[in-house]
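**Q** what's the 3D shape of this:
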Amino acid sequence: MNRAITYEPEERIFHIAGKTFSYILQIYREGYLAHIHWGRKIRSYNGTKGLRFMDRGFSPNPDPEDRTFSLDTLPQEYPAYGNTDFRVPAFRVEFPDGSTVTDLRYKGHAIFAGKKALEGLPALYAEEGDHVETLEVTMEDTLLPLRVVLSYTVFKDHDVLTRSARIVNGSGETLKLLDALSVNVDFRKDGFDMLQFSGAHIRERHLVRRSLEMGQTSIESRRGASSHQQNPFLVLVEKGTTETQGEAYGINLVYSGNFIGQAEVDQFHTTRVSMGINPFEFSWMLEPGEAFQTPEAVLAYSGEGLGALSRTLHKAYRQRLARGRFRDKERPVLVNNWEATYFDFDQEKIYEIAKMAASTGIELMVLDDGWFGKRDDDRRALGDWTVNGEKLQGGLDALARRVRDEGVQFGLWFEPEMVSEDSDLYRDHPDWCIHVPSRNRSTGRSQLVLDLTRKEVRENVVEQVRRILAGAPITYVKWDMNRHMTEVHSLSQPPDRQKETAHRYMLGLYEMMEVLTGEFPHILFESCSGGGGRFDPGMLHYMPQTWTSDDTDAVERLKIQYGTSMAYPAVSMGAHVSEVPNHQVHRTTSMKMRGDVAMAGNLGYELDITKSSEADLEAIREQVSFYKGIRGLVQFGDLYRLASPFEGNETAWMFVSEDKRAACVFWYKVLGAPQEPFRNLRLEGLEEGADYTVTASGGEMPPLRAGGDELMGVGIPLPMLEGDFKSCAFLLEAKA
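**A** All right, here's what the predicted structure looks like:
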């Protein structure tokens, strides 16, 4: 097996090689760790991108005898603050004397097969037979025994690189960590565009592309969660990069809390990009001998456009981020009662929904909010995870068994991180929420955030959830979180550690998820935060799918799902058909389009199926049957985006099997127009020499036969569908 990581001692060069990329570092001069190259793979590095310097005014010099060398112009791997580099640092620590100057130099390195787990944090993992190698570079301050261990792991089979840093206090004094980012890359050029994925609740992960100009461009969350507003993912692209051509550099943080991603173009037209825990309101007291582990960042490169970058991330996340028995298993078609009943239901209503669902082929009934405590609205009972006996007179176990007897699995909604002021838990433990004792406790959705930094709080919640899950045949859990953090303060921490609260919360949450998902491996967990407010790799490590957005409108979902797909695979996206007029935007779309949009993720329904017309019931039966036939393609195939909803009236994407013998294409048109032209849709990802049969699922056009080269070079003719909100699905099968 060829080594993926090599070290050339004479030149002091590290070369990390994926399938399509090279990542090269160099130990320069007296131990400075410099970044040489990240991009297109090269066989070997022979100095073509050697470091060059000149006397630059106002860039100070560490060595008074050499006015050409300055850290201000050195492309660094993990830049610190205060020692001649004025750009944004990745690392900053405050010493007992109040100074924040560090001088990290190379101390040693190790190269080994496999990958170490990150203590208490989600991360990509290696399995037996993987070609995975790790480089650890140890840097140490020149004054104090403060070490930073930079970790680089290449997953050669999956073509991604992961990075993180472990900061170790080897001194005898307590240090205060102020900045601890996970990744920094210094490009010796500018001219990039930056792609970010921004929005709001019910408008998540819209694609935003902007040119990087001189100065700093950033995305961040200060909400205690990765957030609806920004996603911990960014892509730098060369000008002109499209889905199918050009260079793209993606960075995604495996973390669910406060983060920052930033790009800085400096005076010399170089670009520094970095990502990690947001330094805003963050610090960490590092006692003698203690270490701080940063979250992991995933780096992916494509020289063939954004589509190839996405497919690289999708495969890595499906196979080496998600875990458990559902990782490689097709996900069930479900019906959720939320938009059907909200809080107004009883056990007979839920049973009737499940019974009707069974007649359509739906496989899972999910009981959403309102089944516990005295929960008749969203103002009370969070934290009281006991069955509401007035609604469910026979209890959860009896209801779940009745549902199961109809041939349908049973799932349940929780919001374990929250507490209502009107709850027994809050009345018994009013100090268990995150709050500042002397100040007002602001609420969101009439609820407060439980302080998961405290062991007793975590244990109480875990025990309540454990008791419910063990007491009924439950096979699915939707784990929700509907409030961001304010008044961030914990009674478990002394004053000088209060800025650790947000990160300690995440460590506590990850611990709870590790325990519960480990104890109930037969349960499919889906994460949620008002829909897509915590759609990030950290959550996908514990829960292999996420409710993509509370917005179920088919038109809005085109942009949401398109943007989400830039980093996250279709199998991670919960997507439901809901009632019309839609409850979020009050738009009326066809059952056909709603189904075609939802089938591009994990298909579900969120409507009162007992009140559906016979025509709608028949449409649901047809959709469920069709989806079960393509489910493996959608959930585990390669995704190709063909037309962007951010660029026009139409959207299209397709899923292709690994052997390229089968594919499914979805095409959507939002608004009708007069005198529309006849057009073809060019496909991608097929085998050029294979011949395919193309069939429209709804009979919108007669079947055709064509070669893969023709379908990609010329395309398939699109049907002329009159009116607004139209869609079509095409099945492709290669002839034997």
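**Q** please make it C-alpha for all contacts and neighbour counts, starting now.
**A** Fine.
**Q** help me confirm that Arg557 is found in a strand?
**A** No: using DSSP: H, G, I helix; E, B strand; the rest coil, the assignment for Arg557 is helix, not a strand.
**Q** distance of it from Thr651?
**A** 11 Å (CA to CA, to the nearest Å).
**Q** just Val408 next, same as before
**A** From Val408 over to Thr651 (counting by CA to CA), the distance is 34 Å.
**Q** repeat that for Met539.
**A** 28 Å.
**Q** helices of this protein, start to end?
**A** Taking DSSP state H to define them, one finds helices in the chain at 305-320, 338-341, 347-360, 395-405, 424-428, 455-470, 501-519, 537-542, 554-564, 591-598, 614-636, 708-713.
**Q** just name the most buried of those.
**A** Stretch with highest mean neighbour count among those: helix 537-542 (a mean of 25; mean count of other CA atoms under 10 Å).
**Q** residue closest to the middle of the protein?
**A** Asp536 (2.4 Å; CA atoms, centre = their mean).
**Q** with adjacent residues omitted, what lies nearest to Glu247?
**A** Gly303 (4.3 Å; CA to CA, 6 or more residues apart in numbering).
**Q** structure for this one too, so we can compare:
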Amino acid sequence: MVIYSHKEEGLFHLQSKEMSYVLSINEGYPVHLYWGARLHDNQNLIDIVQDDEKYGLDRLPQEYPQYGTGDFRHPAYLVQLEDGTRVTEALYKGHRIFKGKSPLVGLPSVYTEKESEAETLEIELYDSYASLTIYLSYTIFHDRSVICRNTRFKNNGTESLRLWSALSASIDFPEGDSFESLYLSGAWAREGNIERRALSSGSTIIESRRGMSSHQLNPFMALVKPETNENRGEAYGFSLVYSGGFKIEAEVNSFQSVRLSLGINPFDFNWVLEVGSEFQTPESVMVFSQSGIGQMSRTYHSLYRERLCRGNFRDKERPILVNNWEATYFNFDEDKLHAIAEEGKEVGIELFVLDDGWFGKRDDDTTSLGDWSVDHRKLPNGLKHLGESINKKGMEFGLWVEPEMISPESNLYRENPDWCIHVEGRRRSEHRSQLVLDLTREDVREYLYSTLKDLFQSAPIRYVKWDMNRSLTEIGSANLSSENQAETAHRYVLGLYSLLERITSEFPDILFESCSSGGGRFDPGMLHYMPQTWTSDNTDAIERLKIQYGISLVYPISSIGAHVSTVPNHQVHRLTPLDIRGDVAMSGTFGYELDLTKLTNEEKQSVKEQVAAYKEIRPLIQYGDFYRLKSPFNENETSWMFVSKDQKEAIVFFFRVLAEPVPIRKRIKLNGLNRNWQYFIKEQNRSDYGDRLEQIGLDIPVMKGDFVSVIYSLKAKT
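**A** Alright, predicted model coming up:
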């Protein structure tokens, strides 16, 4: 049993192996009672809110608060009726409990493979005046400290309703002023910055208004106590499985409680709920950890890797690739590609990826998006011949596409100028000389599906890098009525998901990697269809320490694309040794983004050794438990480690950025080991017990120079 229902008390206790979540029905309102470490079911928790009842709704800790009836904090939803009023009062009508977890219609979500993995509570609320039904869904997993929440609206009346806001989840905590918020900020080429700041009276808001999840802020926030660190303290994580504009708000009121809610950004959102129709919100994945931020991250990692990602590549080791983008940009021919691939074969690389510039008349970024036919000037023998030639070298063949975009300078645009996102009579803002195709339209999606299907069948393609290089502007659709224009941004995301579902299902043997100018759409929604993401266009090893460290707060290492590039680096023009570039990139899904033909013999030998080394540790890197040891945001040093599920193997990475004037011997305290086992440290030719390595640390020798790194391999002597 995972969900206990106590009818007399109106109480629901959702219980997993290490966590409890408790709510009750108070005069028809779903009220939050407790979320934290596991409790026995026989404890009386109703009295938690008794003192709050006499103060009315403005103090009641609610599960899905409404607008207009006395609660002056931000609501979870806002509905306008045909008479123009915006007051609702949806009260408890019933509930059901069932094993397993239902998929969301049209939206990605976490799933179960067996019904026994989880149980779901669905609470039905009803507003009799508006004839509006609201279904609150809670899924709790037996062996994971995870609750998945979503909300569904149904119009049972005789008049249409208008949703101005429809968030996925809301929760009220006491002691709001004692929490800190933890989230990820950034920009193009500097994604994944960890922000941490105390909550105070008023609201802390992170959001995207860009029609995509964005480089600037990721759809994730955690609430932590000031004393919480990587290994100790409570952490409450909130992650939204959505790839469009989002909003997460933590509001501290005058009674020092905090309301955290998340979902589709209400900004520029308005949805007409027709008679008899339903609206489904995206899924919110809520994680509790009583053992620090690191345990919260590992819970997200395993859940997203095993029960969000899907398909043939979910559990497969990801191939080592070489991508020609930074090697050639648009300036290549078939001979140049063969030369890079030949060098790749010699050093043991498994996949060659042809990036932008292979189609239309694409000699720069001003033309041809939408014209997905091969440029025979560059590839006179076509894609099939190139792919088969790559295969003969013992490598798989991959391809870059940007299907959601259209260039004004293209045949597709000349033939269908209304196929882009636009507002009639307004200018069409071009970013990177391109516009966005209107995926709310079935004819556009059908064109893309048939075009991509033909393309992917035309050559032996086993990897696709799916890019998206701009945000949405002039958000409108020629295919929607005036009443429905504010639905465009969300309908775009739904259209994208529909297309991805068809394409990825049609081609299960293709490994799809998501990209949006790097990490502009690194979110759980995309991971449902594409199990890895190009983390950042910034390939500098030192910048990548922060980027990859930050992204690991939520996302599994198997999803983090990381490549070795040339020096001086093309983004920051820094010179770094090949060793540290390799060690940083090996801490993700590994590859190269440089011209292998220009390497010296010594460098080629180093690359060959890196490739061989990664093949040895790849299962541990991509599917082991990840522990952050030292933060690049706080120190001159960074360290992290990977531990196998059975704790018999581990690998430790240590990086130092700048040399120190008086170098001293360092120790790094490890984590995740079996304290009672001895571990043989290959690079030091000695053994230590797990408890010593955790409490005293692993000895790091004196390191000379800037930009240095070292790797240690540990094996248990059991």
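**Q** fetch the TM-score of the aligned pair.
**A** With the length set by TM-score structural alignment, normalised by the length of structure 2, the two chains reach a TM-score of 0.99; 717 aligned residues with a CA RMSD of 1.0 Å.
**Q** still on that earlier bit, from His576 of structure 1, how far out is the residue nearest to Glu247 of structure 1?
**A** Distance of Gly303 of structure 1 to His576 of structure 1, computed by CA to CA: 35 Å.
**Q** sorry, back to before: give the aligned equivalent of the residue nearest to the centre of structure 1 in structure 2.
**A** Matched to structure 2 by TM-score structural alignment, Asp536 of structure 1 sits across from Asp523.
**Q** identify the residue nearest that match in space, chain neighbours excluded?
**A** That would be Ser243: by CA to CA, 6+ apart, it lies 6.2 Å from Asp523 of structure 2.
**Q** Leu253 of structure 1 now?
**A** Nearest to Leu253 of structure 1 is Ala297, by CA to CA, 6+ apart, at 4.4 Å.
**Q** how close does the one you found get to Leu161 of structure 1?
**A** Taking CA to CA, one finds Ala297 of structure 1 at 8 Å from Leu161 of structure 1.
**Q** hmm, back to that, the match of Asp536 of structure 1 contacts Val241, correct?
**A** Yes: between Asp523 of structure 2 and Val241 there is a contact at 6.9 Å, judged by CA atoms under 8 Å.
**Q** neighbours of the aligned partner of the residue nearest to Asp523 of structure 2 in structure 1, just the number please.
**A** Here Ser243 of structure 2 is matched to Ser256 in structure 1, going by TM-score structural alignment. When neighbours are counted by other CA atoms under 10 Å, Ser256 of structure 1 registers 29.
**Q** so what's the residue nearest to the centre of structure 1 up against?
**A** Ser226, Asn231, Pro232, Leu253, Val254, Tyr255, Ser256 (CA atoms under 8 Å, 6 or more residues apart in numbering).
**Q** again, but for Leu163 of structure 2
**A** Tyr77, Leu78, Val79, Gln80, Asn270, Trp271, Val272, Leu273.
**Q** aligned to it, what sits in structure 1?
**A** Checking TM-score structural alignment: Leu163 of structure 2 goes with Leu177.
**Q** then Tyr549 of structure 2?
**A** Match for Tyr549 of structure 2 (TM-score structural alignment): Tyr562.
**Q** what does Asp172 of structure 2 give?
**A** In structure 1, Asp172 of structure 2 lines up with Asp186, judged by TM-score structural alignment.
**Q** cool, His338 of structure 2 as well?
**A** Match for His338 of structure 2 (TM-score structural alignment): Tyr351.
**Q** nearest residue to its match in space, please, no chain neighbours.
**A** In space, and not counting its chain neighbours, Tyr351 of structure 1 is closest to Val403: 6.1 Å by CA to CA, 6+ apart.
**Q** now do Gln230 of structure 1
**A** Closest to Gln230 of structure 1 by CA to CA, 6+ apart is Ser198, at 4.5 Å.
**Q** Provide a list of residues in contact with that neighbour.
**A** So Ser198 of structure 1 contacts Glu204, Arg205, His206, Leu207, Val208, His228, Gln229, Gln230, Asn231 (CA under 8 Å, 6+ apart).
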